[in-house]
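Asks: need a 3D model of the sequence below.
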Amino acid sequence: MTDTYNTTSSVMVAADLINEMIPPLKSNDSVKKALNWMDAFRITQLPIVDDNAYKGIITEDMLYEINNPDATIAAIEPFYEDVFVGEDQHFYDVMRLATDHNLRIIAVVDTTNLFVGVITVRDTLAAFARTFANQSAGAIIVMSMNYRDYSLSHISRLIEENNTKILSSYVDTDPYDTNLIKLTLKLDKTELTPILATLERFEYRVIAKFQENPDADIQKERLDMFFRYFDI
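Replies: Next up is the predicted model:
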């Protein structure tokens, strides 16, 4: 489940996030070649593509199960052949698929289902972070709640009572508990103390917060924390 609320007009789609540096493997490539590519690109998953058709994803663990580095990967049955996005799908869809299937890459196909390229989850989260960062100064909070308790209108009203507005929001299912959702909010203020107190008073649980700092090194540290929070 994914829901978004955004006051900006720009929309980043899958085609904008394709990582041109990561090539697909072919079924007749060797295990050694696949492992070397994974090491070179610091990634543990790669797509398999034959004649421009996406065949699925192969993982580092699957390759290590084959003791012969000269063997081809044709003997390995790739996973997630039906997990991909179209070129015009929103980058939130990429995040949802990656979370649902515990993937580090997502394949992109065109309207005829031919392989176009691959997106890494880290690139997607970087785009997600830039979407927040490119708006006016403010903080980010992440809330956890039962789906039945989710009401963006109620949460917005509580936040606006503290003279603060929601600039963007992102809702996704908690990968560890499908009864829970995570709500990420970008606010137009950096002072969170009264907002957190209000949310706590109404029994909303804030599990993470990121307050903007003008220092570039601290901003990088906060972004790295953001990535670690999403286990990237």
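Asks: contacts, neighbours, all on C-alpha from now
Replies: Fine.
Asks: which residues are in contact with the spatially most central residue of the chain?
Replies: With distances taken as Cα atoms, centre = their mean, M95 lies nearest the centre of the chain, 3.4 Å away. Neighbour list for M95: V121, T124, L125 [criterion: Cα atoms under 8 Å, 6 or more residues apart in numbering].
Asks: quick one: mark the members of these that sit in helices.
Replies: Secondary-structure check on the contacts of M95 using DSSP state H: residues within helices are V121, T124, L125.
Asks: quick one: the last one and F227 touch, right?
Replies: When you say that, I think you mean L125. Yes. Under the criterion of Cα atoms under 8 Å, L125 makes contact with F227 at 7.2 Å.
Asks: what about the two, which has more around it?
Replies: L125 (20 against 16; other Cα atoms under 10 Å).
Asks: secondary structure class for T178?
Replies: Secondary structure assignment for T178 (DSSP: H, G, I helix; E, B strand; the rest coil): coil.
Asks: and it, how many neighbours?
Replies: For T178, the count of nearby residues is 12 (other Cα under 10 Å).
Asks: please apply the same query to the one 4 residues further on.
Replies: For K182, the neighbour count with other Cα under 10 Å is 21.
Asks: that one and L223: what is the separation?
Replies: The gap separating K182 from L223 is 18 Å, by Cα to Cα, to the nearest Å.
Asks: got it, and R130?
Replies: Computed as Cα to Cα, the R130 to L223 distance reads 10 Å.
Asks: neighbour-wise, which of the two wins?
Replies: It is L223, of R130 and L223, that has more neighbours when counted by other Cα under 10 Å, with 19 against 12.
Asks: the more buried one sits in which helix or strand?
Replies: Assigned by DSSP states H and E, L223 belongs to helix 216-229.
Asks: other SSEs contacting that helix?
Replies: Contact here means 3 or more Cα pairs under 8 Å, 6 or more residues apart in numbering; DSSP states H and E; on that basis helix 216-229 packs against helix 121-133.
Asks: one more, for comparison:
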Amino acid sequence: MKINDKAKMALSWMEEIRTNVLPVVKEGQFLGFLSDDLIYTLNTPEMHVGEFEFDSPACFVYQDKHIYDVIKVASEYGLNMVAVIDRENQYMGVVTMEDAIGAFADTLSIQSHGAVVVLSMFMTDYSLFEIARIVETENAKILSSFISNDPLDDSKIKLTLKLDQTELRHIKATLERFGYKIIDHYQEEAGVSEEQDRIGNLLRFLDI
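Replies: So this is what the prediction gives:
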């Protein structure tokens, strides 16, 4: 949106693209986001966009940043889109959370066939090289990994692994034989659409 546009135009665009916020730009500079809540609260559809107080002017990433940064910033500000600017602070566009999740899923091999196994351990016991060596003894490979805090024990980490095998029985047994604690696992299900499978696998992988 430009500052000379009217609020009623902003609402029309929000409805058309199904969002509750729009970025506001002045002379190529990102100013922040205008929300539909603010427009409805003031109840002045003829008001120009530039007359509003914008939200989250720091909700942006530089164009050379990784998709991790987009998701991190969106989470911090609670918005479904993040502005993108170049190193001269010129506005380039926005990345929606839908686009970010799709890109994030690709980086984690989410669409690849296989299963997910979740381990709990102390950080001092974490060695991806050692775990990969154990997994490979069962003719499997780790496609991607993800570390987060163990919700059951603050002193431990939770290691989520995406494997290239759908059968986990022997892999789980071998990991447990080497002293690793398995707290969860997910195996592929048949008959799920590609889009459902993509989203479901990502949410299971991130344990959201």
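Asks: which position in the second structure pairs with the residue nearest to the centre of the first structure?
Replies: If you follow M95 of the first structure across to the second structure using TM-score structural alignment, you land on I71.
Asks: and for V49 of the first structure?
Replies: With the correspondence set by TM-score structural alignment, V49 of the first structure lines up against V25 in the second structure.
Asks: distance to T111 of the first structure for the ones in helices among the contacts of M95 of the first structure - can I get that in a markdown table?
Replies: Formatted as a markdown table, those follow (distance: Cα to Cα, whole Å):
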| residue | distance to T111 of the first structure |
| --- | --- |
| V121 | 22 |
| T124 | 21 |
| L125 | 25 |
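Asks: between those, which is nearest M38 of the first structure?
Replies: Nearest to M38 of the first structure, judged by Cα to Cα, of these is V121 at 15.2 Å.
Asks: what's the match for that closest one in the second structure?
Replies: Counting by TM-score structural alignment, the partner of V121 of the first structure is M97.
Asks: what about its match, distance to N149 of the second structure?
Replies: When distance is defined by Cα to Cα, M97 of the second structure is 23 Å away from N149 of the second structure.
Asks: and these two? Which one has more around it.
Replies: When M97 of the second structure and N149 are compared for neighbours, M97 comes out ahead with 18 against 14, by other Cα under 10 Å.
Asks: which residues does that one contact?
Replies: M97 of the second structure makes contact with I71, A74, N80, M81, V82, according to Cα under 8 Å, 6+ apart.
Asks: distance of the spatially closest residue to F122 of the second structure that is not a sequence neighbour relative to I134 of the second structure?
Replies: The spatial neighbour of F122 of the second structure that comes closest, neighbours along the chain excluded (Cα to Cα, 6 or more residues apart in numbering), is K156 at 4.5 Å. Going from K156 of the second structure to I134 of the second structure by Cα to Cα gives 21 Å.
Asks: got it, and G200 of the second structure?
Replies: Applying Cα to Cα, the value for G200 of the second structure to I134 of the second structure is 27 Å.
Asks: more neighbours: which of these two?
Replies: A direct count of neighbours by other Cα under 10 Å for G200 of the second structure and I134 places I134 higher, at 17 against 13.
Asks: quick one: what helix or strand has that one in it?
Replies: Element membership for I134 of the second structure, per DSSP H and E: helix 128-136.
Asks: show me what the helix or strand that that helix is followed by is in contact with.
Replies: Note on helix 128-136 of the second structure: by DSSP H and E, the next helix or strand toward the C-terminus is strand 142-149. Among residues not part of strand 142-149 of the second structure, those counted as contacts by Cα under 8 Å, 6+ apart are 108-109, 132, 135, 156-164, 205-206.
Asks: next: stretch 13-20 of the second structure.
Replies: Under Cα under 8 Å, 6+ apart, the answer for stretch 13-20 of the second structure is V21, L22, S35, D36, D37, N80.
Asks: now for those: which two are most distant?
Replies: Between all members of the contacts of stretch 13-20 of the second structure, the longest pairwise span (Cα to Cα) is found for D37 and N80 and amounts to 14.6 Å.
Asks: more neighbours, these two?
Replies: Set side by side, D37 of the second structure and N80 give different neighbour counts by other Cα under 10 Å, the larger being at N80 (16 against 11).
Asks: A34 of the first structure -> the second structure?
Replies: Using TM-score structural alignment, A34 of the first structure sits opposite A10 in the second structure.
Asks: any idea how far its match lies from E16 of the second structure?
Replies: Computed as Cα to Cα, the A10 of the second structure to E16 of the second structure distance reads 10 Å.
Asks: so between those two, which is more surrounded?
Replies: Regarding A10 of the second structure and E16, a neighbour count based on other Cα under 10 Å identifies A10 as having more, with 25 against 9.
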